[in-house]
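In: My questions concern the predicted model and sequence given below.
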Amino acid sequence: MRWTLKPKPDTEKLKQLQEALQVDGIVATLLLQRGIETYEAAKTFFRPSLKDLHNPFLMKDMDKAVNRIEQALTNNENILVYGDYDVDGTSSVALMSSYLKTKTNQVATYIPDRYDEGYGVSFKGIDFAHDNEFSLIIALDCGVKAIDKVAYAKEKGIDFIICDHHRPGDELPNAIAVLDPKRDDCEYPYKELCGCGVGFKLIQALASKEGKSAEGLTEYLDLVATAIGADIVPITGENRTLAYYGLQVINENPRPGIQAIIDQVKKEELTITDVVFIVAPRINAAGRMQHGDYAVALLTETNFNQAKQYAEEIEAFNTDRREADQQITEEALQQIKAHNEEERFTTVVYHKEWHKGVIGIVASRLTETYYRPTLVFTKSGDKLAASARSVSGFDVYNALEACSAHIEQFGGHKYAAGLTLKEENYEAFKQAFEDEVSKTIDKTLLVPEIKVDMQISLPQVNDKLWRIIRQFAPFGPSNMTPIFMSENLKDTGYGKCVGEEDKHLRITVTQTGQEKLVGIGFGLGDKYDLITNKKRFKAVYSIDENHWQGHVSLQLKLRDIK
């Protein structure tokens, strides 16, 4: 691991913030690193309020979207709510359809089939809308590049409202409204909403026309928080406020579908990390293994017993997904070893039988193992399809662009992408991708990095600091759990390897000899020799709480030891 210590903040700013908030240097430093420089900004950060949400009508085309939906409601038109098969898409569809169903019965939902239709708006979906006399489609988490599809719908007399958060192309679809904060001509103050977040802004705008505020829409925020976590958007600004209140709903009064998932895992209080690793994979499993419709049915169901049944079906899909993912990862690792490809700059593997719904997860697993740009291919119809994943700091989208002579089509962003190519081009592409990455990647990026917020001494780790750090949650991109470094540590003699195959490390650590803190390092069992015989070492860690037999104590969650 590479340890990168974040630069120290400006001394004058640090002093001013400490005085304004009456906090110590550690807390003030952590706030400044997160762009919080004033008393007002800190107040908003520590006390998020739904009153601080921006006026939805600041978003370009919002007035047009609201007018068209009001017209559809007045005229009793059939409205089709359309969204992708991933968590953000299915949550968005559940949010919009359940809100509109409080106004009209003329609402249906549509999730494209991952294998038959692929990502985004499809001609098949528009034909479905036409055959069933829908005159308005509201597309969520997709559509900003669907220029030909929206034009096709217009020919059939169907209007489109698009709620998206992906970067638009040079041209926008000819829709009634294109709600996307990433539009160049959109002056909406917060640019990082997920698709479900844009959908929430639309229902906030609709509700405001009836004199209702955002506080009256909290029942939808469990969906928004789930999408924010799953889509890995920054937990800053509005996203942080929406996630904060959404987590409250998840923990206090979630919709039946989310409650049914929580009941299965028997977890007490969920954090955003739990949402990412417990709730989101189950919702995702429906679209990966069967169909995204199952996820929408689960998230919109109002009867708990029925929701429980849906959750059981989805749990079975998730078990299948897990088994497929483990098996394919194992086969891929064997393939890499068999071809002596451990020393390359890239991982590119292919098997025609691999399940298309899990190749993205497998690509992430392989990136964890070899830490380099990774592509996992499978057969899809008469072509090969792949999921790409990258390492921190390297733009895999640009690398694919450089190899586009061998590719049929590709899309995505810096760290994750998808592509298709002809089978006969596979070997040439594999070599071109290796050549491009080896030529352009900064070799230090091939070693995983831990970004360390600051160096502190062990006696500074106390209950007061922990209480304040807890208030930094919910954590996520641009507001990650604070990571500290301490030097000149030693184990008091109780250090040992624990867990299956001694995989983990448990130590009781001290720095001055006065304080003692338990540290647990998951996956750090191989570092045991560094701490034996009271050898001095340094560690990076986050602060955590250990609950054991009714006792609660602070502990260090070790990330690495040197």
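Out: That came through, no problem. Numbers count the residues shown, from 1 in each chain.
In: Please count neighbours and contacts with C-alpha atoms only from this point.
Out: OK.
In: State the distance from residue 316 to residue 158.
Out: Separation of residue 316 from residue 158 (CA to CA, to the nearest Å): 37 Å.
In: Of these two, give the one with the bigger neighbour count.
Out: Higher neighbour count among residue 316 and residue 158: residue 158, with 20 against 15, using other CA atoms under 10 Å.
In: Now do the more buried one against residue 84, distance only.
Out: For residue 158 relative to residue 84 (CA to CA), the value is 19 Å.
In: and if you look at residue 264?
Out: Distance from residue 264 to residue 84, counting by CA to CA: 25 Å.
In: Next: residue 145.
Out: Applying CA to CA, the value for residue 145 to residue 84 is 14 Å.
In: Which one's more surrounded, those two?
Out: More crowded of residue 145 and residue 84, by other CA under 10 Å: residue 84, with 28 against 19.
In: ok, that one - contacts?
Out: Residues in contact with residue 84 (CA atoms under 8 Å, 6 or more residues apart in numbering) are 90, 111, 112, 119, 120, 140, 141, 142, 292.
In: okay, now the second one: neighbour count?
Out: Other residues lying near residue 111 total 27 when counted by other CA under 10 Å.
In: this is the other structure I want to compare:
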Amino acid sequence: MRWTLKPKPDPEKVNSLSKTLKVEPILASLLIQRGVETFEEAEKFFRPSLEDLHDPFLMMDMGKAVSRIEKAIENEENILIYGDYDVDGTTSVALLSSYLKSFYLNISTYIPDRYDEGYGVSFKGIDYAEDNGFSLIIALDCGIKAIDKVAYASEKNIDFIICDHHRPGKEIPKAVAVLDPKREDCEYPYKELCGCGVGFKLIQALAEKRGLQLEDLLLYLDLVATAIAADIVPITGENRILAHYGLKVINSNPRTGIQAILKQVKKEILTITDVVFIIAPRINAAGRMKHGNHAVTLLTENDFEKAETYAAEIESFNRDRREADKQITEEALQQIIQNKEEERKTTVVYQENWHKGVIGIVASRLTETYYRPTLVFTKSGEKLAASARSVKGFDVYNALESCSEHIEQFGGHMYAAGLTLFEKDFENFKNAFERVVSETIEPHLLTPEIKIDAEIDLEDITPKFFRILKQFAPFGPGNMTPTFMTQNLKDTGWGKCVGEDKTHLRVVVKQGNSNQFTGIGFGLAEKSDIACNGKPFKAAYCIDENEWQGNVSLQLRLKDILE
């Protein structure tokens, strides 16, 4: 691990903000690191307001999109809501379809089959629209590169509205409207919305035209917060507001389908992290293991008994997903060792029978293990399909673009992408990808980094300090849970390896005459020699709460330990 201490903000600014807000200088310093430097900015940060959401009509083509939907409703046209099979796509479809169905009935939904149709807009989906009399398709979380598909639909007199957040190619599809804040010609102030976020801006614009207020749309924000969490978009600006209110809905009055999921896992108050690890994998499991339609059905169901049945079904998909994930990860790790590929700058593995719905998760696990840009391939019909994951600071999308002569189709983000290619091109692609990454990646990016927000002493950790720190949430990219470093820690003699396989480390530490704190380090058992030998050490950690037999105490969630 590379420990990088973030630069200390200007002391004058820290002192000024500390006095203005009546908080500790450390907390003022953390706020300044997050771009919060004044009382007004702090108020917006700690008290997110719906009033600070941007006017949806600032987004390129929003007026056109709203007009076309209004025309469709006026003419009693059939509208097909089309979305990708992942969490962002299925929540988007549930969001827009349930909103439109609240006042217009000629609405149906369509999720492509991951195995039969693959990612994004498909010819099969357009044929389905034609066969069933749909004259308008609204595509969510996909479509920005569907130039040929939109042209194909146009020949069949089917109009398209695209709501996407992925990077466009050189050409924009000739749809009635293309909503994507990442369009170069779009001046929308916030560029980091997820697909469901773009969908929400569309219903915000439609609602505005119908004379509704933002408060009338609050109950849709449980879906938006789920998509924000699952898609790992920055929790800054507009996303922070949407996530903040969405979490409130999840914890107080979630839709029936989310209630049914939560009843199974028996979790009361959820954070964004809980959404990532509890709600999102279950919604995702439908599209991974069976079909994304199951997720949309659950998320749009109003009858609780039916929702419970759908949630139980999705829970079984999730169990299957976990088993497949574990097995494929083991096989992939074995393949890397057998092929003696540990020294490469990239990880590229392939087996034709790996489950296509799980290769993205496996790519993430391999990235955690070897920490380098990773691609996991499987057979998909006549082609090979892959999920790509990257390491922090390296743009895997750009790397794939440099190898595009060997690729049939690709799309995605800086850190996650998907692609298909023909089997005959696999070896050439693998070599080209290794060459491009080797030539462009900075060597230090191949070592995982711990970014430390501030160095503190244990005596700084008080209940009041933690109470304010909790208000920095929701945490996520752009506003990560603060990581601290403390030096001269000593274990009080209670340090030991714990867990079924003794891979975790539990210590009870003091610093000088400070109060003692329990620290838990998952996967840090190999650091026990440093932590438990009676000598001082330093630790990088986050602060969280531990509840045991009704007692709540602060503990250190250890990230790394050094002598």
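Out: Looks like it arrived, so ask away. Keep in mind it's a predicted model, so treat the numbers as computed, not measured.
In: rewinding a little: generate a markdown table for the contacts of residue 84 of the first structure, with distance to residue 13 of the first structure as supplementary columns.
Out: Converted to a markdown table, the contacts of residue 84 of the first structure look like this (distance: CA to CA, whole Å):
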| residue | distance to residue 13 of the first structure |
| --- | --- |
| 90 | 44 |
| 111 | 50 |
| 112 | 51 |
| 119 | 46 |
| 120 | 46 |
| 140 | 42 |
| 141 | 39 |
| 142 | 42 |
| 292 | 49 |
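In: Now, the residues you listed that are in strands?
Out: Using DSSP state E, the members of the contacts of residue 84 of the first structure that fall within strands are residue 140.
In: Of the contacts of residue 84 of the first structure - the most surrounded one?
Out: residue 90 (34 neighbours).
In: Which stretches in the stretch 301-450 of the second structure count as helices?
Out: For the stretch 301-450 of the second structure, the helices defined by DSSP state H, counting those that start in this stretch cover 304-338, 359-370, 396-402, 426-440.
In: Could you check how many residues crowd around residue 417 of the first structure?
Out: For residue 417 of the first structure, the neighbour count with other CA under 10 Å is 19.
In: same question, residue 62 of the first structure
Out: Residue 62 of the first structure: 22 surrounding residues under other CA under 10 Å.
In: And residue 178 of the first structure, by the same measure?
Out: Using other CA under 10 Å: residue 178 of the first structure sits among 25 other residues.
In: Repeat that for residue 6 of the first structure.
Out: Neighbour count for residue 6 of the first structure, taken as other CA under 10 Å: 12.
In: Now do the same contact list for the closest residue to it other than its chain neighbours.
Out: Once flanking residues are discounted, residue 6 of the first structure sits nearest to residue 453: 5.4 Å by CA to CA, 6 or more residues apart in numbering. Neighbouring residues of residue 453 of the first structure by CA under 8 Å, 6+ apart: 5, 6, 30, 33, 482, 483, 484.
In: Name only those of these that count as buried.
Out: 30, 33, 482, 483, 484 (16 or more other CA atoms under 10 Å).
In: Which members of those residues are positioned in helices?
Out: Taking DSSP state H as the definition of helices, these contribute 30, 33.
In: what's residue 109 of the second structure in contact with, if anything?
Out: 80, 81, 82, 93, 97.
In: just the helices in the stretch 151-300 of the first structure please.
Out: 195-208, 221-230, 237-252, 256-265, 272-274, 280-285, 293-300.
In: could those be laid out in TSV, adding distance to residue 42 of the first structure and mean neighbour count?
Out: Formatted as TSV, the helices of the stretch 151-300 of the first structure follow (distance: least, CA to CA, whole Å; neighbours: other CA atoms under 10 Å):
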stretch	distance to residue 42 of the first structure	mean neighbour count
helix 195-208	23	24
helix 221-230	22	28
helix 237-252	12	22
helix 256-265	32	20
helix 272-274	21	18
helix 280-285	30	25
helix 293-300	35	23
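In: between the ones you listed, which one is nearest to residue 312 of the first structure?
Out: For the helices of the stretch 151-300 of the first structure, proximity to residue 312 of the first structure was assessed by CA to CA; helix 256-265 is nearest, at 8.4 Å.
In: what angle sits between that closest one and helix 221-230?
Out: Helix 256-265 of the first structure and helix 221-230 are oriented at 60 degrees to each other (axes from the mean of the first three to the mean of the last three CA atoms, to 10 degrees).
In: start and end residues in the second structure for helix 256-265 of the first structure, please.
Out: Mapped onto the second structure using TM-score structural alignment, helix 256-265 of the first structure covers residues 256-265.
In: ok, residues contacting the matching stretch?
Out: So stretch 256-265 of the second structure is contacted by 250, 268, 278-279, 298-304, 307-308, 311-312 (CA under 8 Å, 6+ apart).
In: With the first structure overlaid, report how far that stretch is off on average.
Out: Its aligned residues in the first structure lie a mean 0.9 Å from stretch 256-265 of the second structure after superposition (mean CA distance after the TM-score superposition for the first structure).
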